[in-house]
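Chemist: What follows is a protein structure lacking sequence information:
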């Protein structure tokens, strides 16, 4: 009952907060509008950059983002920690997955499940993260499908509790993928790649104008791969295609339609190795006849922008997607400790489908009045999804790891869970930026999400249920520009994650202060931030009754340091360090209070540097890249009974330009083939990814 009273008091406080904030926001806006009317003709502002992107194919340093407020904003003026991984950075490091794209980012941890390849696994500031595409929600990576990074111009990481911006999410942060769209110029690249694990791959990305007046442009991007994974009886095949058209009937209007298809035929993972053993990563103790991971998704995205002039603009994004995924495998369930070499195994399978339509519309108004600049954004969002999920589980034949004999796949694997979920979400939000004397920026954001959730249990209809929730989140920030190159900020932000029917939503809040430095002498961005992040109503499952309840609180106090810099024409670097002091504050009397949450390292850091030797005569440019990633020790469970030690992994790259705009690229991840147990403690060990080499021939124009 005490928790219900606290929730009621919090909702009452939020109602007062909305009312007061509305007065603060709209009263000045009304006054400014009256003043503007009295001063004569309306103010005509410069053309607004809608998506806020830099040229991500030519620099590792981004200066603008739309993830901080859904308005194109200088990162220097955003009261939050934002990291941007551009297309150039991903290409330099040879990133082939979301985890590889994110692994040099402050506050982000990856690869903590080792050779489990079902999903994109990453945490931000110690918590799972929600993902978005062009500002529209995709959902949690865990349980979803693995995104194709070649589809995106950039990956934006917004750290902290920020449901006010994108909607329901976890408190650690969010990842926003920005889709490749047509440009109003001719461009292109094509490549072929060969490498480790029989990898054979071709890809292309090109576009041009279809009309002489640049009103109609297209872009085609594709990637086709035939490969294996690092363990026996595996495959890693993919077919990906994306095509887009952009129509610009006037300088003030643009309409973009993008279709993409993603098909993957892979495997879910190695199935683990016996605890305490030291087998080669290639050894496989699963079942070749029951080892698959499939993905099939079709997506249509529509993006519309219009500038009315006089400071008014309207932007809208919509997306429809239809996705189907499945996986099945046998894994080592327990390793004997009596001297036997016979490991027990289980079968595990899943089939899921999801159909989703989401649309978001935003009206933005910008006006200047004396020493005050005002930007107001009002938006609405509608999100409808329908999904089904079936889980299969049962015993598999044991296996002798010294003499493995495969027994084949299951004839009939029991269905242990079958659900169908429908969710309708409606949201309205407002964001206000006020800049005083070009120095002090006040940022306020409010958002309310109405969630209508229906869950049907096909095996146990009595366990079905419905929920109708209304969740308000807020965000406040102050930024002060010490100079044109440096700013300091302080912020408070809230988050809310959609719950299981019958449970309260998981809620988070964060306090953060930071400093940003963006020199004008060369492209660079240096950031530092400290924060306290709390997540409440954590969902836990009783190990005896299997009943879920929301009892718990986790707190993380941390420090993030990050630098991206192109210091000279020859030298560029990316550096990051994070310190996370995490603690389970409440856990419903389960004895974990005071422990560290699982998979959260106290220290992690990375450094990547590129050095270019200018070409001379017939010799083209040569670029050497070298990187190092440190992940501190972390526990495999909240009980803090088993953990991995701290580890360092080294990556490298080499690029040589020949002819004109043709390059030979070599990328090596885990250069020294560092091997350690990334996940374990329950019956099997899962190693970190081993050394992988890729050699590409690339032609650009």
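Modeler: Sure, I can see it. Worth saying up front: this structure is predicted, and the values here are computed from it rather than measured. Numbering: from 1, shown residues only.

Chemist: going forward, measure contacts between C-alpha atoms and count neighbours the same way
Modeler: OK.

Chemist: residue contacts, the nearest residue to residue 193 once chain neighbours are set aside?
Modeler: Once flanking residues are discounted, residue 193 sits nearest to residue 696: 4.2 Å by CA to CA, 6 or more residues apart in numbering. Neighbour list for residue 696: 191, 192, 193, 194, 664, 665, 666 [criterion: CA atoms under 8 Å, 6 or more residues apart in numbering].

Chemist: also this one, for the comparison:
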């Protein structure tokens, strides 16, 4: 078993940290310390601490008019920064696990690439099709499921975030484009309340160090600013033996108020430059008991809870540029590289006559890369079959030896994707302008709000994805294959260049534009609050995209003058015959809600909504776009996925001499029909037009219950979130036999239980997240039992504004698959996927 070595900071890495601290931006951050020490930050009131589910918090995300949760006919959750830190979330996916109704892949790496969905809506082909991640009311990217560009690539939680407010269903259909399921809004601190902090977090049983800092204050009574960010580096949560995590984020804003506080202008800036691991593909040992996978444990020779797919013998790959045919050496250890430079401007003012104008603007210059090895796990016998092929180690300590089942480190091989995709332009522009006015009527007050949203999202990418054979295990070596006559079939483990998944020499440059006028009315009459809204979207797609073509006669990739092995199987993008993209669609969304306040502590609501999600880049390379770039007749019916949702809910808060408690419950029903295209699935060559496992048009339906509760009893606090969702496939264009079945890995029950207790200067607590059993896959025959993961923390106040904390994620080192699973090819004892094992970190923070 691998032992983590003590972390030694190489000189060049110390220089990176020093340079960052010496930069003008971070210097500005810490320069406020001298002035800020004399004034303590404003603390949360005792009454706010008792409001354990933030019922008093004003809803500002995707809603018609700011008002408290008790008066809102929507399901909204606020997760404060302190709770996220106590939870010990290591990735953005884990941050979102604290939100009821949100389902996310907890194994996603710290670089992103999570699958995110919301109650009742599917994760069909990766990413977050129906969920939008926002920062301060505008999306980070327009589409959450772009190939190699998911929205969590561009979002990082740090000390600049005050709270994460999530609206599920409801008015998201009217106040956000392409996000009918949920809007998750990271709300920034503004510095109106003076204070800040600086802290360092060190992984105690994993190799990662992180420096966090933030500061905000008033420069004048009507002028204030906030700046914050982080720098981190190390191996990450799993053993990689390289600096797999390295980078920083810096965010800042400055606000100028005017018009007696009725107006303000706020400028934002954000710099994100980082590379971090993607989703870890690992494996466990298990057995089948009846139709249930059970008995999970670490496989001999490989710790699926801590090891990764990275290897020093597979650290790079020769890549053929799909557009130019040039040869470069590309890393396979950088994971997801993200660079983002964005500026934003927010304006608000109340003019004469009662009209209020709001405008939010952001421009982002984004680029990224995805460079990693994916595993397709199988036994050696399964790989070689009866073809007479043989296998030899290409490199590593056994280089040149024949590969046998006995000398494989973990008994497995992989014939998976060596991915090198470059996205030089994923930039975007957003603007949301609205005008509102409140009218006094005889029956109450009517808030009228009209607006126009405009967005431009660029998707410029080059895909170079090759198939590679390697030993699956820690520090696995590359493997070459030979035919029965001894001729090489591979080159350094590669079976070809840009040959994976039948796709994978691509060059695309497309742009998506959305224009959406919207109108909402909110009537408050006595104890009733009625709101309704409508949004009309015009969605345009323009550009070009080229697919693969085989290079006749092959290509001498390594320059040795001989074309053999993988060099006979080389693909490049057919740019000379690139396909056009030029179409426009229109659709209208609506949402209607009614809230009734039975008392000051009890309200009930109902809501009916219909929204749409344009498919964007996942519609490319399908048979539903014709040679002129327009949609085919059938393509017009599936280019936007409709989502219908019905909700009935209540919100209640109670107080006794001993207990304060809050309850929010929502019963929901959701239906959708979507075009589903997953490039990583295999084509069915017997069917025309890519029909088969890769492509389908599916309908889904779900009913369920969402419960969010909180209570305080003296020094004890408790939050319990519970989601029940009965989700089924309602229709399938190409696989009608699957109707009535459930997606593999989707549980009916999900929950989090978070107790905490204050003892003197210490606070101890835990979060238990779990789920009921799931089907192992979409066939709905085999199952995986439910499981839970416990994370714990201890915070201690040392005085003089210095605090320390110890966080343990997966306290009991649970060995379990994160979702569905199944035996890998040829094995009856090894399954794929695993929860990350126990990770322990310590933080020391100074607040001022």
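Modeler: On my side now, so go ahead. Just so it is clear, the structure is predicted and the values come from calculations on it, not from any experiment.

Chemist: What helix or strand is the residue nearest to residue 193 of the first structure located in?
Modeler: Following DSSP states H and E, one finds residue 696 of the first structure within strand 692-700.

Chemist: can you tell me what part of the second structure that strand aligns to?
Modeler: Taken onto the second structure by TM-score structural alignment, strand 692-700 of the first structure occupies residues 839-847 there.

Chemist: Tell me roughly how far the matching stretch lies from the first structure on average.
Modeler: The superposed stretch 839-847 of the second structure is, by mean CA distance after the TM-score superposition for the first structure, a mean 1.1 Å from where its aligned residues fall in the first structure.

Chemist: Could you tell me how far that stretch lies from the centre of the chain?
Modeler: Relative to its chain's centre, stretch 839-847 of the second structure lies at 24 Å (CA atoms, centre = their mean, to the nearest Å).

Chemist: May I have the distance across stretch 372-383 of the second structure, first residue to last?
Modeler: Terminal residues of stretch 372-383 of the second structure are spaced 22 Å apart (CA to CA, to the nearest Å).

Chemist: in it, what counts as buried?
Modeler: By neighbour count on 16 or more other CA atoms under 10 Å, the buried set for stretch 372-383 of the second structure is 372, 373, 374, 375, 376, 377, 378, 379, 380, 383.

Chemist: before we move on, what about stretch 201-217 of the first structure?
Modeler: Buried positions in stretch 201-217 of the first structure, judged by neighbour count with 16+ other CA under 10 Å: 201-210, 214-217.

Chemist: What of stretch 536-543 of the second structure?
Modeler: Going by 16+ other CA under 10 Å, stretch 536-543 of the second structure has these buried residues: 536, 537, 539, 540, 541, 542, 543.

Chemist: and after the helix ranked longest in the first structure, which helix or strand comes next?
Modeler: Assignment by DSSP state H gives helix 2-38 as the longest helix of the first structure. The first helix or strand that comes after helix 2-38 of the first structure along the chain, using DSSP H and E, is strand 64-65.

Chemist: In the second structure, which residues correspond to that following strand?
Modeler: Using TM-score structural alignment, the partner range for strand 64-65 of the first structure is residues 58-59.

Chemist: Report the buried residues of the match of strand 692-700 of the first structure.
Modeler: Using 16+ other CA under 10 Å as the test for burial, stretch 839-847 of the second structure gives 839, 840, 841, 842, 843, 844, 845, 846, 847.

Chemist: so what's the closest residue to the last one other than its chain neighbours up against?
Modeler: By that I understand residue 847 of the second structure. Closest residue in space to residue 847 of the second structure, ignoring its immediate chain neighbours: residue 197 at 4.1 Å, by CA to CA, 6+ apart. When contacts are counted by CA under 8 Å, 6+ apart, residue 197 of the second structure touches 212, 213, 214, 215, 845, 846, 847, 848.

Chemist: how much space between the second one and residue 515 of the second structure?
Modeler: Translated: residue 213 of the second structure. As for residue 213 of the second structure, its distance to residue 515 of the second structure is 38 Å (criterion: CA to CA).

Chemist: Now do the contacts for residue 156 of the first structure.
Modeler: Counting by CA under 8 Å, 6+ apart, residue 156 of the first structure makes contact with 65, 67, 82, 83, 84, 85, 175, 176, 177, 178.

Chemist: Most neighbours among these, which one?
Modeler: Highest neighbour count within these: residue 67, with 31 neighbours (other CA atoms under 10 Å).

Chemist: nearest spatial neighbour of that residue, skipping sequence neighbours?
Modeler: Closest residue to residue 67 of the first structure apart from its sequence neighbours, by CA to CA, 6+ apart: residue 158 at 6.5 Å.

Chemist: doesn't residue 81 make contact with that neighbour?
Modeler: Yes: the criterion here is CA atoms under 8 Å, and residue 158 of the first structure meets it with residue 81 at 6.2 Å.

Chemist: the more surrounded of those two?
Modeler: Shown here are residue 158 of the first structure and residue 81; by other CA under 10 Å, residue 81 has more neighbours (28 against 23).

Chemist: And that one, what's its match in the second structure?
Modeler: In the second structure, the residue matched to residue 81 of the first structure (TM-score structural alignment) is residue 75.

Chemist: Equivalent analysis for residue 605 of the first structure, please.
Modeler: Residue 605 of the first structure maps onto residue 751 in the second structure, by TM-score structural alignment.

Chemist: and the gap between residue 773 of the second structure and residue 749 of the second structure?
Modeler: Separation of residue 773 of the second structure from residue 749 of the second structure (CA to CA) stands at 8 Å.
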